[in-house]
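Visitor: Mind looking at a prediction? Sequence and model below.
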Amino acid sequence: MTQQAPTPTPAQIRRWRKYLADEIAEGAVYRELASNRHGEERAVLLGLAAAETRHEQHWRSLLGEHATKKTRPSMRRTMLRFLARHFGSVFVLALAQRAEGNSPYAGDTDASRRMAADELVHEEVVRGLATRGRNRLSGNFRAAVFGANDGLVSNLALVMGIGATGVATSMVLFAGVAGLLAGALSMAAGEYVSVRSQRELLDASKPTQITLAAAPDLDLDANELVLVYKARGMSDADAAHRAAERMGIYSCDCNPSMSLQPELKETAEAEEHEEIGSAMGAASSSFCFFASGAIIPILPFIFGMGGTPAILLSALLVGVALLATGGVVGLLSGASPTKRGLRQLAIGLGAAAVTYALGLLFGGSVA
């Protein structure tokens, strides 16, 4: 005789409905993301959606007739679906990674062990997809965030320090504009020199074609070309193969993977330089990023405000910007955006508070 399953409690029904709604929403998120992807990424996302459908069926079978009543998914899943539908960016994957990592199934006996294991694996799958996106924008994103933060913090500290001395509003505005230009130009110059120097180092390290001209006249019994390739890190066998090929000897029984492929080599070198970028491009980007942050602290003074109200509004505007940039960094890194935002806020306002205190000190002593 088949034993009848126990009647679920109202608390279980509510919890299962919530799980079901979340699984439906997560599956929809992955399908939305897959619609904007191609190839391997699309296949992976559709695989995740299929797994969420299996989990959905588990809760439907437990709920039985109670599954017909719809329940709203959690706010996080609702927001994820909205972002996936309208943006489909790495931010969505970063949020999905956190959602998968916070699955309650491990501590819920109503969820199977297989489902709990699935969620752990899903977190790693989404982490891998999110890492691809992070790698694609890491360089530009890093420059944007750090440039803007430098502008926010340094110019707020300057404005608050000067403003605390009690000087005229025009002097505070002049100091803020000067700080914006000085900082932006300094950042631009530093990026230009850095990128230009890196490109020059790569050019200096790139092998020349002198071996092509010297190869015909070299002694076969004392082949100096072998030393050239060994100096570049090749093994004895690979160096001998490359040297023999340079000298026109193609019967060498060495590693065939070391055969010359000039077109591939040129492509790799071009990609290497492309990853570094141009010096002028890096300089102009750094200038704009710093200036975009540095202009925020002086906005109240630009629009005619002065004194303590202008300083307070300046600190408020910068605080909001720091929370936003910190939250974005937290999202992309898979960490808590709230914690990262508050950390960024504490650091920025802490630095500004120090200069404000110094301004009060020196302003009082001058008076």
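Guide: Now that the structure is in, tell me what you want to look at.
Visitor: make it CA atoms for all contacts and neighbour counts henceforth
Guide: Fine.
Visitor: This structure: helices as residue ranges?
Guide: With DSSP state H as the criterion, the chain has helices at 10-34, 39-63, 75-86, 90-101, 113-164, 169-205, 210-214, 224-231, 236-246, 262-276, 279-294, 299-302, 307-333, 337-366.
Visitor: Look up how far Tyr356 lies from the nearest residue to Leu358 once chain neighbours are set aside.
Guide: Residue nearest to Leu358 in three dimensions, not counting chain neighbours: Gly161, with 6.6 Å by CA to CA, 6 or more residues apart in numbering. Using CA to CA, to the nearest Å, we find Gly161 at a distance of 4 Å from Tyr356.
Visitor: repeat for Gln3
Guide: 75 Å.
Visitor: Looking at the two, which one has more neighbours?
Guide: Tyr356 (23 against 5; other CA atoms under 10 Å).
Visitor: Any idea which residue is closest to the centre of this protein?
Guide: Closest to where the C-alpha atoms of the chain average out (CA atoms, centre = their mean) is Arg134, at 4.1 Å.
Visitor: Structure two is appended below for comparative analysis:
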Amino acid sequence: MPSFESSSVSPEDRQRYLEDLNTDIYRAVAQPTKSQIRRWRRYLAEEISEAQIYASLAERSEGRDAEILHEVAQAEQRHQHHWRTLLGEHALPEPKPSVSARMLEFLAKHFGTVFVLALAQRAEQRSPYAEDPDATEEMAADEAIHEEIVRALSTSGREKLSGNFRAAVFGANDGLVSNVALIMGIGASGASSSMILLSGISGLLAGALSMAAGEFVSVRSQREMLDASQPTQVTLRVAKDLNIDKNELVLIYKARGMSDEAAEHRALERFGYLSYDCDPSLSFRDDVEAEEGAGVNEHGALGSDIGAAASSFAFFASGALIPILPYIFGGSGTWAMIISLILVGIALLGTGGIVGLLSGASPAKRGFRQLAIGYGAALATYLLGLIFGATVV
């Protein structure tokens, strides 16, 4: 390629080079190969779908989030224009998005949850534009930025779900793995179907009660520790009876982490000699209210100990119930064990996929990893059941 910065290149040579370059571009655009047409139409379909997804999410959002999503949708429309230009007449009829893309559109339009954002983030991660010569560098950069935008928008939703929802998923998963392992071990030992069912129900109740008791003790202990460290209002109650020259009121505030100056200032407030805190923007009364409310958010975040215990019981039991369903409906022998494994496998794929979505990882990989762990535990207890069953015989 000649350098136009060099004085050795004449204006005629420069013009001739640009004409040749434009001719090559025209030929590439005017005569695309069948492979290019298929690839460009696939890209166009994906851009149409993504624009619709972001537009639907924007309609279900508010404030700044809605504005951001609208901007991203418009960027996807610019990408559409690029592929339509390259395709020309081949852009018609308009390509249809894939089944998975249409499903995502439906979810975005009717639900608009963090899961849709997580799936959209995965789609942006898989963008091939950086390696495709027919996509511009600007488009590749757009897709990389879109991934970070979606990642940021989904952060708050993930944080909200990461507590209770993750507890639900992991609780159900514990019930699935522990009870299917128990059933496989008992079944391999040659026990009857009624004994397997009894063992499964016992495992369900024992595990669920254990989870509930553990959660109750955990939350109650945390609340008790917070209560023990919670500042009391003794400073307000006894301040009027203290000797201003000889008292330990200042020591209380120092123990709470205040500097010497701030502690003395606060003590004078309590005696009524000052009306404002060290921070001029915080009045005495506001400070009292803030102090009286200290710890409320911490307690609220913990939730109810009884509620936590009940939810843990329900989560574990819901998972532990699945492996024994074939036996509840009268199944027996090898077929009941196979059906149990199939049901558990489907559930494990689901819980693993959900965890993958919440963590921003591949749902498929997390699902199969969860499946391998669950089946691995079942296989281990099955082999132990065979060994102990043969030993007993």
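Guide: Right, received. Where do you want to start? Just so it is clear, the structure is predicted and the values come from calculations on it, not from any experiment.
Visitor: Overlay them and tell me the TM-score.
Guide: With the length set by TM-score structural alignment, normalised by the length of structure 1, the two chains reach a TM-score of 0.92; 367 aligned residues with a CA RMSD of 2.3 Å.
Visitor: Distance to Cys254 of structure 1 for the helices of structure 1 - can I get that in TSV?
Guide: Shown next, in TSV, are those (distance: least, CA to CA, whole Å):
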stretch	distance to Cys254 of structure 1
helix 10-34	46
helix 39-63	36
helix 75-86	52
helix 90-101	45
helix 113-164	37
helix 169-205	26
helix 210-214	20
helix 224-231	13
helix 236-246	5
helix 262-276	19
helix 279-294	42
helix 299-302	68
helix 307-333	46
helix 337-366	54
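Visitor: Determine which of those approaches Lys69 of structure 1 most closely.
Guide: Set against Lys69 of structure 1 and scored by CA to CA, the helices of structure 1 come closest in helix 10-34, at 8.2 Å.
Visitor: Does anything pack onto that closest one? Which helices or strands?
Guide: helix 39-63, helix 75-86 (3 or more CA pairs under 8 Å, 6 or more residues apart in numbering; DSSP states H and E).
Visitor: Measure the mean distance from the shortest one to structure 2 post-superposition.
Guide: Aligned to structure 2 and superposed, helix 75-86 of structure 1 gives a mean residue distance of 2.2 Å (mean CA distance after the TM-score superposition for structure 1).
Visitor: quick one: that helix to helix 10-34, angle?
Guide: Per axes from the mean of the first three to the mean of the last three CA atoms, to 10 degrees, the angle that helix 75-86 of structure 1 makes with helix 10-34 is 20 degrees.
Visitor: Packing partners of helix 75-86 of structure 1?
Guide: helix 10-34, helix 90-101.
Visitor: if we go to 6 Å?
Guide: Applying 3 or more CA pairs under 6 Å, 6 or more residues apart in numbering; DSSP states H and E, one finds that helix 75-86 of structure 1 contacts helix 10-34.
Visitor: Equivalent analysis for the longest one, please.
Guide: The contact analysis (3+ CA pairs under 6 Å, 6+ apart) places helix 39-63 of structure 1 against helix 10-34.
Visitor: Next, the buried residues of the helix it packs on.
Guide: Buried positions in helix 10-34 of structure 1, judged by neighbour count with 16 or more other CA atoms under 10 Å: 13, 16-34.
Visitor: same deal with stretch 107-114 of structure 1?
Guide: Ala111.
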